[in-house]
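**Q** Quick one: sequence and predicted model below, then my questions.
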Amino acid sequence: MIEDRTEDAEAARDESSSRAVAVCADPVRAGLRGRCPRCGQGALFDGFLKVRPACTACGLDYSTIQTGDGPASFIMQIAGFLVGFSALFVEIKFHPPMWVHLVVWLPLVVVLSLALMRPGRGLMIALQYRNQR
């Protein structure tokens, strides 16, 4: 469960020297962009997929986030569907040799999986935050 410490947010609002905590209107959009689901400002990731310990803007604690393998399984299903049916369509329509399939579809599935992994994990974190507030 994501700890959303309201007393920390209230204390941050009261202190003039501290950063004010803004509430993000759409945590899902912030998660897809790799931003904090609460404020929409701080970075969510430290590296490619490693989640930061806390938000640098509002202080939301990310240490309790547990997405598991959810994003990876969804990404595999999406990429597999797109590439599988595209390869099937190309095979039925054009009948290319097998090496063309290997040259086209294997790199495409790798690129598609890597491109969708970070937004997918951000989305899962944002949905977890939105549904557990």
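**A** Done, it's in. Numbering: from 1, shown residues only.
**Q** okay, CA-based contacts and neighbour counts for the rest of this
**A** OK.
**Q** which helices and strands sit right next to the helix ranked longest in the chain?
**A** Longest helix of the chain, by residue count under DSSP state H: helix 98-132. On a contact count with 3 or more Cα pairs under 8 Å, 6 or more residues apart in numbering; DSSP states H and E, helix 98-132 meets helix 27-32, helix 70-94.
**Q** What is the first one packed up against?
**A** The one in question is helix 27-32. With contacts defined as 3+ Cα pairs under 8 Å, 6+ apart, the packing partners of helix 27-32 are helix 98-132.
**Q** tell me which residues of the helix it packs on are tucked away?
**A** Buried positions in helix 98-132, judged by neighbour count with 16 or more other Cα atoms under 10 Å: 105, 109, 112-113, 116-126, 128-129.
**Q** Stretch 34-53 too?
**A** Neighbour counts using 16+ other Cα under 10 Å place 34-45, 51-53 of stretch 34-53 among the buried residues.
**Q** So which of those residues belong to strands?
**A** Among these, no member falls in strands (criterion: DSSP state E).
**Q** if we take these, which one ends up nearest to Pro27?
**A** Distance to Pro27, by Cα to Cα, is smallest for Pro37 among the buried residues of stretch 34-53, at 4.3 Å.
**Q** That closest one against Gln132, yeah?
**A** No: judged on Cα atoms under 8 Å, Pro37 makes no contact with Gln132 at a distance of 11.8 Å.
**Q** and here's the other structure:
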Amino acid sequence: MDGPQDTSKGQPGLVPAALFGLCPRCGARTLFDGMAKFAPRCRVCTLDFDRFNVGDGPAAFLTLIVGAIIVIGAVWLQLAVEPPFWVHVLLWVPLATLGVIWGLRAGKAALLAAEYQREAGEGRLRK
């Protein structure tokens, strides 16, 4: 069974797991298989990541937060310096893209690590 082991030795905390994509069981950097896609399982300790239901919960909040930061920065820059439009494009499009991708990775990893630490799982009908 893929439950937590008896000791917490080697298990990363929530913040390191989120920031570095660490497996919540062994601490290896095996959580992601792409930009923001989870690997099916840890290559080191074989923890099945597919059993966790993180979903796209962080995406909506993240988009709103990153969007607000980008809009505030763009309005401030426009009012302070009045740069040409191309400066806004070169500055804010990459920053928004990187902010969303990094935030999705961190948010999804944090939710998966929290589910693992609290032994959360899908609801099952008991007979």
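**A** Nice, I can see it. Computed from a prediction, not measured in an experiment: that's the story for all the values here.
**Q** sorry, back to before: could you give the angle of the longest helix of structure 1 to helix 70-94?
**A** Going by axes from the mean of the first three to the mean of the last three Cα atoms, to 10 degrees, helix 98-132 of structure 1 is angled at 150 degrees with respect to helix 70-94.
**Q** quick revisit: ranking the helices and strands packed on helix 98-132 of structure 1 by burial, who's on top?
**A** Neighbour counts (mean count of other Cα atoms under 10 Å) averaged over each of these peak at helix 27-32, with a mean of 23.
**Q** That helix vs structure 2, average offset?
**A** With mean Cα distance after the TM-score superposition for structure 1, helix 27-32 of structure 1 departs from structure 2 by a mean of 2.6 Å once superposed.
**Q** for stretch 113-128 of structure 1, same thing?
**A** Following the fit onto structure 2, the mean deviation recorded for stretch 113-128 of structure 1 is 2.1 Å by mean Cα distance after the TM-score superposition for structure 1.
**Q** Which part of structure 2 matches that stretch?
**A** Counting by TM-score structural alignment, stretch 113-128 of structure 1 pairs with residues 100-115 of structure 2.
**Q** Which one of the helices and strands packed on helix 98-132 of structure 1 lies nearest to Glu3 of structure 1?
**A** helix 27-32 (15.2 Å).
**Q** picking up where we left off before, let's have the helices and strands packed on helix 98-132 of structure 1 in a markdown table, adding distance to His101 of structure 1.
**A** Shown next, in a markdown table, are those (distance: least, Cα to Cα, whole Å):
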| stretch | distance to His101 of structure 1 |
| --- | --- |
| helix 27-32 | 31 |
| helix 70-94 | 7 |
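**Q** Asp61 of structure 1 is nearest to which of the ones you listed?
**A** helix 27-32 (14.8 Å).
**Q** How about residues contacting that closest one?
**A** Identification of contacts with helix 27-32 of structure 1 by Cα atoms under 8 Å, 6 or more residues apart in numbering yields 24, 36-38, 40, 44, 118-127, 129-130.
**Q** close enough to count as contact, Pro24 of structure 2 and Lys9?
**A** No: using Cα under 8 Å, Pro24 of structure 2 makes no contact with Lys9, being 11.1 Å away.
**Q** what residues are up against the residue nearest to Pro4 of structure 2 when sequence neighbours are not counted?
**A** Spatial nearest neighbour of Pro4 of structure 2, excluding adjacent residues (Cα to Cα, 6 or more residues apart in numbering): Arg25 at 6.8 Å. Taking Cα under 8 Å, 6+ apart, we find Arg25 of structure 2 in contact with Pro4, Gln5, Gly10, Gln11, Pro12, Cys45, Leu47, Tyr116.
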